[in-house]
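S.K.: Fold the following, please.
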Amino acid sequence: MSAATPPTRGVGSQRGEAPGLAAEPAGRRALTPIAWEWFRGKILLQVTINGRRVMAFLDNAANYSVMDRRLASELGLKEGAAGKIGAAVGAIDIRTLPPVSVEFTDGTRTDIRPIAADLAAASVLLGRPIEFVIGGDFFRKGAIGIDFPARKLLLMGTGVRPNPPYESIPLQQVGLDMALSLKAGAESVTVVLDLGSNGELELDEDSWKRAGADVTLLSEGRKAGAQGQIVAQKKAHLPAVTLGSATLSPVDVRIGPLPPHLVGKVDGMIGANLLSRYRIVLDVPARRLWLWRRSEAPAYPADRTGLGLTPAVRGFRVAYVATNSPAERAGWKAGDTVCAANDMQLDPASEAALDWVSRGAGETVRLRTCDGKSRSLTLENYY
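M.R.: Predicted coordinates:
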C-alpha cells in the first residue's frame, strides 16, 4: 500500500477535531478520505484498474481479490490455471490472472494479483454491477480505517494507534482469515471478521445451542452465495452481544453451516452490519481491530415481512418465504413478484427500494405485484 508514512498517533478525536478518522501528526502529509457507498450492507467504492474506473466492494474475508471474468477479458488479461476456491456458500470456479494496478481516489496505488471469477450472479443478487472484490490480500498490506457514519475510508500504514475513545481488540489468525472473541449472550465465541457479509452475526448450530438456549422465537430462511447457491439458514435475535466494552442489543443472528474451511476452527462470523455500529480501524498486519462505539448507530434493519426478495429485471422476485412469518400466513409463495410498495415503484438499484420491509411492527404495507395485482402485508416481529 503506497499511502502516506504510517502515523504514530492520530486517528480520531484529537483536540479541536470532529469525531471520525482524522488527522496525521504535524509534518506528515494528511491522509485523504475516500468516499464510499453503503448499499444493502456492503461497502461499495470506485477504483481504477489498469486505467479503467470500476465499481468494487470491500470483502476482507475473500482471501484474495476477485475480478469479474468479463472485465478481465475487456482489459486484455490472459487467464491462467483453473481451480476452485471456497466461499461463504459452496465453491467458486476461478482462473489465475497477472498482476494489475489498482488506484484509489486518494491517489494510493498498489499492485494486486487477483483471481478471475464470474461475478454476474453476485451482481444480480446485490442489484448493482460488481466488477471487482477488494479482498484479504489488500487488507494484509496495511491498516484501513472505516468511518461508517461519514461514509469515509482511510488507507494507512500498519501500526497506527488511534486515540480514545477507540479501544483495541486483538485478532487471531485462522488460515488467511482474522477472528476475534466476543460474548453472544453469556457464551464466549470466536468469530471471523467478514466485511463482505451484510449480516450482523452468524453462528453454527452448536454455538447457537449454547448462546441462544433461552431464545424461542426462530424462523427458517435462506442464504445466497456469490454464484447463486442457496442454503437453509435459521434466524433469530439475541438480547445481548458484548464486543469490547460495549454491549449491543438486540443483535440479528443467522444460524447455519459455516464455510467448510472454517468448520471446527471458529464458531461463526461477524458481518458489516454489526461493525457499522462502530467506527473501526482494521490493522491486519498488526493483528488488531480498533473500535469506537457509535452512540447514534441505527438499529439493524430487521425484516418484518418474511419475504426473501432478490432483484429482478422489474422490481423484486420472492426467492423464499420465511417460516412463521406474516408473508407465509398471507399466502405468499416463492416466485411471486413485487414491483411497488405504498404506490412507490421499486427500483432494484436503489438503496431505498427495500426500506418498507423493516418498518414498524403493526404497519400494513400496500404491495403491487409485477403482473398488476394488489396485495397487502402487515409487518410483524416474527423472529
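
S.K.: From here on, just use CA atoms for contacts and neighbour counts.
M.R.: OK.

S.K.: which residues touch stretch 98-112?
M.R.: 1-3, 31-34, 46-50, 65, 77-79, 113-114, 137-138, 155 (CA atoms under 8 Å, 6 or more residues apart in numbering).

S.K.: Just the buried ones from these?
M.R.: Using 16 or more other CA atoms under 10 Å as the burial test, the contacts of stretch 98-112 include 1, 3, 31-34, 46-49, 65, 77, 79, 113-114, 137-138, 155 as buried.

S.K.: re earlier: in helices only, show me the contacts of stretch 98-112.
M.R.: Those of the contacts of stretch 98-112 mapping onto helices are 137-138, per DSSP state H.

S.K.: quick one, helices of the protein?
M.R.: Using DSSP H, helices in the chain cover 69-74, 120-126, 136-139, 205-211, 272-275, 326-329.

S.K.: To compare against the first, here's the next sequence to fold:
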Amino acid sequence: MRLSRMMVLALLLALGACLRMPPVPDMRTAIRSPSLTGAAPRSVTLPFILDAGRVLVEITLLKPGGGERNVLAFVNMGSGSFGLSHALFRELNPGNGRPLRLKFGAMQIALDGRTIQPLALASGLHLTLNPLGAPPSAADMAKEKEPNADFFAPRKIEAVIPPGLLQHFQVVFDYGARHMTLAVPGTLAPEGVAVPIRVNPRTGFATVDATLDGMRTPLVIDNGGGFSALRDVAPVIDAHPSWLRSQGGIGWANYLFAPGGADALSPVIKIPGAALGPLKLPELGAQEPRMPALIYFLAKGAFWDWYGEKAGEEIQGWIGGNVLKNFRVTLDYPARTSHWLAQGPFDTHDLDQVGIVLGRAKDVVTIIGIALKNGAPTVSDVKVGDRLLKIGDLETSGATRDQMLSALHGKPSENKRLTLERGGKRIELDVPVTGF
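M.R.: Okay, here's the model as predicted:
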C-alpha cells in the first residue's frame, strides 16, 4: 500500500512538473500613442457591453497593408498580455516585431508586436509532455484551434486588452452608463473615494489592500473576473459558516460556464463589512474558482503563483465585476490611485436566482450542478445532465450568458419556468428562486 501511495505521489509530481506558465511580456515601453505626446484627442469614450460582469468594447485594428478591421475586445485586467484570436494573429503577424496599430475611438495606439500573444498562449496554463523542452512559439500556438469559443458565445471575441496597455492612461469604467474612457494622464478630475493602488509596471496589474474579516488582504482589481475570487475560502467558512451562501457557482459566479462540472464545485461566500482601503462595502461576494479534483490539486498553486508574478507580489484574490458594477471606477495609474463613485445602493441580492449551475458547449446549455444552501439542494426535479432549452420565454440557443443568468435571477418568492430535455423527452418545470 505504501508503494502504491508513493507511486501516485510521484505521478502527481511528474504531472505537476508538466504544467507550464505562459510567458509574461514586459509592457513598460510597449505602448506608443500620439495622444501621449501632445496630439489630439486627449480622451475618448466608448460604449461597452457588460456580459455577466465582464467588459466588452469594440476597437479598430489597422492592417499592415492598409484597411481596418473592427473587432470586439475583452477588457481583461487580469491578462498579462494583449491577446489576438489565432486567425487574427496569423493574419497580422505581429510576432515578427511589426507593431500592432489600433484605434480606441479616435485615439491611435501602437503596441510592440513582441508583446502580442495568441489567445491560447495568453489565457492560461499549459500541460506539456516534455517539460524540459523548449516552449511552443507564439506562431506555433496560433496554429492551434481557437480556445474558449463558447465563453462569450454567441459573440465573437477577437482581442483581449490587458492592463499593461491601460496603465499608460487614466481609465474610467462607468458601469451605470456602460461607458469606458481612456484619457491622457492629468486630463480628468477623478470623483469618488480615493483608494491607493500598487501598480506592477511590467504588467499594469493594480492591487488594493482590502480588509476582510479584519485582516489585510491584497486583491487585484480585475474586471476580467465577472465575480470576485479568493485563493482559499476554507478558513473563512470555518470561522464563519453562515458566510457560505452557495456550494456551486451561481449567477456571475458561474465562472467558466463550461461542461465538466468545475463551477458546480465552487463555494461562494459573502463577507460583511469589507473595505477597500478607506472605501466601506456592505459586503464582498467571492468564490474560490474550482476545477476537477486532480487538475485543481495540480494547478491551484501554479495558477496563483503565476497570477502573483503578474501582480508583482503575493495575491489572495481579485475584485471582480460583482463589486465593480456598483461604481464609476477611475483608475489613475500614473497617480497610483483608484477612485470609486457609488452609483446607487450596493446590490446585495445579486445571487438571488434559480439554484442551477450551467455549462455550454457548441450552443448546447446543460445543467452541470445543483447549488446547495445550508447543505441542501435548492432545486428538486432538475437533474445534472439535463439540457436547458428555455428559461421562461428565453431560448438558450443563441442567448448570451448574461441573458440566461438574468432570466434565472429574481426574488425568492418567484418561480421560473424551465424547459428541459432529458432522455430525448421535453420537460417543463416551475422552479423556485432562492435567496442566496
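
S.K.: that older thread, of the helices of structure 1, which approaches Asn60 of structure 1 most closely?
M.R.: Comparison of the helices of structure 1 against Asn60 of structure 1 by CA to CA identifies helix 136-139 as nearest, at 4.3 Å.

S.K.: distance of Thr187 of structure 2 from Gly38 of structure 2?
M.R.: The gap separating Thr187 of structure 2 from Gly38 of structure 2 is 12 Å, by CA to CA, to the nearest Å.

S.K.: go on, Asp402 of structure 2?
M.R.: Distance, Asp402 of structure 2 to Gly38 of structure 2, by CA to CA: 40 Å.

S.K.: and the two? which has more neighbours close in?
M.R.: It is Asp402, of Asp402 of structure 2 and Gly38, that has more neighbours when counted by other CA atoms under 10 Å, with 17 against 10.

S.K.: Would you quantify the distance from the more buried one to Ile49 of structure 2?
M.R.: Going from Asp402 of structure 2 to Ile49 of structure 2 by CA to CA gives 10 Å.

S.K.: again with Leu119 of structure 2
M.R.: Distance, Leu119 of structure 2 to Ile49 of structure 2, using CA to CA: 20 Å.

S.K.: To which residue of structure 2 is Asp194 of structure 1 aligned?
M.R.: Aligned by TM-score structural alignment, Asp194 of structure 1 pairs with Asp222 of structure 2.

S.K.: How about the contacts made by the nearest residue to its match once chain neighbours are set aside?
M.R.: Nearest residue to Asp222 of structure 2, sequence neighbours excluded (CA to CA, 6 or more residues apart in numbering): Met77, at 4.7 Å. Applying CA under 8 Å, 6+ apart, one finds that Met77 of structure 2 lies in contact with 161-163, 205, 221-224.

S.K.: Let's have those in a markdown table, adding neighbour count and distance to Ile319 of structure 2.
M.R.: Shown next, in a markdown table, are the contacts of Met77 of structure 2 (neighbours: other CA atoms under 10 Å; distance: CA to CA, whole Å):
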| residue | neighbour count | distance to Ile319 of structure 2 |
| --- | --- | --- |
| Ile161 | 23 | 18 |
| Pro162 | 23 | 16 |
| Pro163 | 28 | 14 |
| Phe205 | 29 | 12 |
| Ile221 | 25 | 5 |
| Asp222 | 26 | 6 |
| Asn223 | 25 | 7 |
| Gly224 | 24 | 9 |
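
S.K.: now, which of these lie within strands?
M.R.: 161, 221 (DSSP state E).

S.K.: farthest pair in the contacts of Met77 of structure 2?
M.R.: Largest pairwise distance in these, by CA to CA, is 14.5 Å, between Ile161 and Ile221.

S.K.: all strands for the stretch 1-150 of structure 2, in order.
M.R.: For the stretch 1-150 of structure 2, the strands defined by DSSP state E, counting those that start in this stretch cover 19-20, 31-32, 43-47, 49-51, 54-62, 68-75, 82-84, 100-104, 107-111, 116-118, 126-127.
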